[in-house]
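Colleague: Here is the input, now give the coordinates:
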Amino acid sequence: MRFNSKVIHGGQEPDKAYGAVMPPIYQTSTFAQTSPGNHRGFQYSRSANPTRTALENAMASIENGNYGLAFASGLAAIDAVLKLLNPGDEVISTNDLYGGSYRLFKKIFENYGIVFHFMDMEEVSLVQDQINERTKMIWLETPTNPLMNIIDIEAVSQLATANGLLLAVDNTFATPYLQKPLDLGADIVMHSATKYLGGHSDVVLGALVVKDEELAKRLYFIQNASGAVSGPMDSFLVLRGIKTLHVRMQRHCENAEAIAHFLRKHPKVDTVYWPGFEEHPNHDIAKKQMVNFGGMLSFVPKGSDYKVTLQFVERLKIFTLAESLGGVESLVGHPASMSHGSMSKQERDKAGIADALIRLSVGIEDVDDLIEDLSQALDESLI
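Modeller: You can find the predicted model right below:
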């Protein structure tokens, strides 16, 4: 089954009770048993719920995995992955990853003896130098948040396999519509399903997808034992969102491409970060492992500072200044004070995240309206 059909039918079947085409919202905490242990497949909704199971099956299908797990948030999903590790284990990760992931790594799990190394992974050969006998996992984003760096998943996978390491990929920006990390050798795919999978800025949810049965069993145990599961209503909303993922991503990509080219030509814009440009450092890798270049981009206004950047984002009328991304509406964010505010300025500078950097989540509105909005904000700002 091809992707555009999988998002609607993959892993899905009519509800067994009444044949409902869309899985119902099983808003219940527990399920009746005829005798202890004798039930219809569900006992308690922390362990499993029919609506959540339908979502997990759908997510596994669209990522070409065998097992899906839904969590209360993307960070809850990452938390579960890190609980596969033991004190003293080491993790190699990208240096410009999402600020919430960085905060979880540094402020929570370092307290339990996990050691994290952050580095530029665009040159995969450099990753080998960071591996030692305590390294157990490589965690990467591609495209990265917020600088849109591209990492060769297949090359990192070969390196991880050769060294007996787990490879986990945050696929939130790309979505399985654009790239499938499991097919490229990753062991674990993570999504903040709050973003493109849900697609409507009305739910918070996280997801993991794997192929390996033993790894799935370990993660299912952590999911059940720790309890950070998604509720049935949230699961329903993301399942509904997935069904239109393909058509939404087509428009996100089309609009982002037009805006990237508009910004690059604008006299008040210095640098645009978008992997679709041929001069992007890993443009060829993006072409190889992605179907298109996504709906996210970042840019730095020419000669601007923090104050001028704030004036620009406050002048926007269609782009909404808000946290998050991946919804049908266009959003603008200031990474230094928003998504990456938990990182110190020194840490942001080391990762290349400038104070003036602006991140756009390009929605599915009419692209001419979006360009006009950006144009008026740039023209009226004090750049």
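
Colleague: From now on I want contacts and neighbour counts done on CA atoms only, so please keep to that.
Modeller: OK.

Colleague: and stretch 190-209, how far out from the chain's middle?
Modeller: 8 Å (Cα atoms, centre = their mean, to the nearest Å).

Colleague: in that stretch, what counts as buried?
Modeller: By neighbour count with 16 or more other Cα atoms under 10 Å, stretch 190-209 contains the buried residues 190-200, 203-209.

Colleague: Now do the strands for the stretch 151-300 of the chain: every range, in order, please.
Modeller: Under the criterion DSSP state E, counting those that start in this stretch, the stretch 151-300 of the chain contains strands at 166-170, 188-192, 206-210, 269-273, 296-301.

Colleague: Present those as a markdown table; the columns should include distance to Tyr177.
Modeller: What follows is the strands of the stretch 151-300 of the chain, written out as a markdown table (distance: least, Cα to Cα, whole Å):
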| stretch | distance to Tyr177 |
| --- | --- |
| strand 166-170 | 14 |
| strand 188-192 | 13 |
| strand 206-210 | 15 |
| strand 269-273 | 21 |
| strand 296-301 | 14 |
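
Colleague: this one next, for a side-by-side:
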Amino acid sequence: MKFGTKAIHAGIEPDPSTGAIMTPIYQTSTYIQHTLGGHQEYAYARSQNPTRTALQNNLAALENGKHGICFSSGVAAIDAVIKLFNPGDEIISTNDLYGGTYRLFTQVYERYGIKFKFVSMLEAEGIAAHITDKTKMIWVETPTNPMMNIIDIAAVAKLSTGNKIILAVDNTFASPYLQNPLDLGADIVMHSVTKYLGGHSDVVMGALVVNDDELAQKLAFIQNSCGAIPGPQDCFLVIRGIKTLHLRMERHSQNGKTIAAYLKNHPKVEKVYWPGFEDHPNHEIAKKQMRDYGGMISFSLVGNMESDVKKVMENFQIFALAESLGGVESLCGHPASMTHASIPREEREKVGLVDSLIRLSVGVEDAEDLKNDLAQALGKI
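Modeller: Down below sits the predicted model:
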């Protein structure tokens, strides 16, 4: 089954009681049990909900996985993964990652004795030097947030398998349409469903997809025991959003290519980070493991002046100044003061995250309108 067909049909069955083609919103906290002590699939909604089950099955199919597990946010999904480990365990992470992930790792779980190493993963072989007998997982983002660095998933998977280490990949920026980490050897795929999967800036949710039955059982146990679950209304909205994921990602990618090329040739732009450029670091890897390059772009301004950033971002008329990404509308963000403010400045600058860096989530509007908006906003400096 091709991706567009899976997006609409995989894991989705007509409602057995009415034949409704759209999965109903099962707005209930509990279910009638017909026998005392007997087993039934649905007993209490924290554990299972039919709307959530349909979504989890759909997400698993999109990532070519067996098990999907949904959470109340992307960070809650990451939190569940870290709960697999014990004090004294070590996790290796890319040194360029979402600020919320960094904050969870360093300000929450380091207090409980889990150690995190943040290293460059542009060359997968370099990770090996950081592996010890205490290393239990490698955490990867690709493309990374916000520098758009590309990490070779297959090469890291070979390394993790050889050392019997779990490989987890945050696939939020790519979405299952552009990239499938399980096919490349990853053990866990994480999504902030809030972003491209939902696609309409109206849901907060996270998800994990795995193939291993035992790992799925452990994560489902954490989901149920800790209770960070999404509600049925949100699950319904994501099921609806996913039905157009392939169409939206095609347009995001087309517009991303147009906007990246425009910015690269603009005299007030210092550097553009977009993996579709042939001179982008690890472009050949992106070409191999991705189907297209998406709509996420970061760029810095000539002179690196914060005052110029303020003028540009506050004068956009179509690009909205807002947190998040992946919706149909175009957004702009300032990572240094927004999504990555929890990362110390010296650490941000080591990976190129300067104060003038602007991150764009290019939406599905007309590309000419987006270029004109960039032109007038950049014209204010």
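
Colleague: picking that back up, which one of the strands of the stretch 151-300 of structure 1 lies closest to Phe3 of structure 1?
Modeller: Smallest distance to Phe3 of structure 1 across these (Cα to Cα): 16.1 Å, for strand 206-210.

Colleague: Now that closest one on structure 2. Mean distance?
Modeller: Mean deviation of strand 206-210 of structure 1 relative to structure 2 after superposition (mean Cα distance after the TM-score superposition for structure 1): 0.3 Å.

Colleague: separation between the nearest residue in space to Leu378 of structure 1 that is not next to it in sequence and Ala356 of structure 1?
Modeller: Spatial nearest neighbour of Leu378 of structure 1, excluding adjacent residues (Cα to Cα, 6 or more residues apart in numbering): Phe312 at 6.3 Å. Computed as Cα to Cα, to the nearest Å, the Phe312 of structure 1 to Ala356 of structure 1 distance reads 10 Å.

Colleague: same thing with Phe277 of structure 1?
Modeller: With Cα to Cα as the criterion, Phe277 of structure 1 and Ala356 of structure 1 are 21 Å apart.

Colleague: The two: who's more crowded?
Modeller: Ala356 (21 against 17; other Cα atoms under 10 Å).

Colleague: Report the secondary structure state of the more buried one.
Modeller: Following DSSP: H, G, I helix; E, B strand; the rest coil, we place Ala356 of structure 1 in the coil state.

Colleague: residues contacting it?
Modeller: 300-301, 304-306, 309, 334, 336 (Cα atoms under 8 Å, 6 or more residues apart in numbering).

Colleague: Apply 7 Å and report the result again.
Modeller: 300, 304-306, 309 (Cα atoms under 7 Å, 6 or more residues apart in numbering).

Colleague: Which stretches in the stretch 101-250 of structure 2 count as helices?
Modeller: 153-162, 175-178, 213-226, 232-242, 245-264 (DSSP state H, counting those that start in this stretch).

Colleague: Let me know which of those is the nearest to Gly363 of structure 2.
Modeller: helix 245-264 (5.7 Å).

Colleague: what's in contact with the closest one?
Modeller: 4, 7, 177, 197, 269, 271-272, 274, 292-297, 362-364, 367, 371.

Colleague: With stretch 29-48 of structure 1 instead?
Modeller: Residues contacting stretch 29-48 of structure 1 (Cα under 7 Å, 6+ apart): 49, 224, 227, 229.

Colleague: Filter those residues down to the buried ones and hand me the PyMOL line.
Modeller: Listed next is the PyMOL selection for buried residues among these, using 16+ other Cα under 10 Å:
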select buried, resi 49+227+229
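
Colleague: Pick out the most distant pair among the contacts of stretch 29-48 of structure 1.
Modeller: The largest separation in the contacts of stretch 29-48 of structure 1, counting by Cα to Cα, is between Asn49 and Gly227 at 12.7 Å.

Colleague: Setting the sequence-adjacent residues aside, check what's closest to Ile222 of structure 1.
Modeller: Spatial nearest neighbour of Ile222 of structure 1, chain neighbours left out: Ala80 (6.2 Å); criterion: Cα to Cα, 6+ apart.

Colleague: on average, how far is the helix or strand hosting that neighbour from the matching bit in structure 2?
Modeller: Using DSSP states H and E, Ala80 of structure 1 maps to helix 74-82. By mean Cα distance after the TM-score superposition for structure 1, the fitted helix 74-82 of structure 1 averages 0.3 Å away from its aligned residues in structure 2.

Colleague: counting contacts, what elements does that helix pack onto?
Modeller: Applying 3 or more Cα pairs under 7 Å, 6 or more residues apart in numbering; DSSP states H and E, we find helix 74-82 of structure 1 packed against strand 206-210, helix 213-226.
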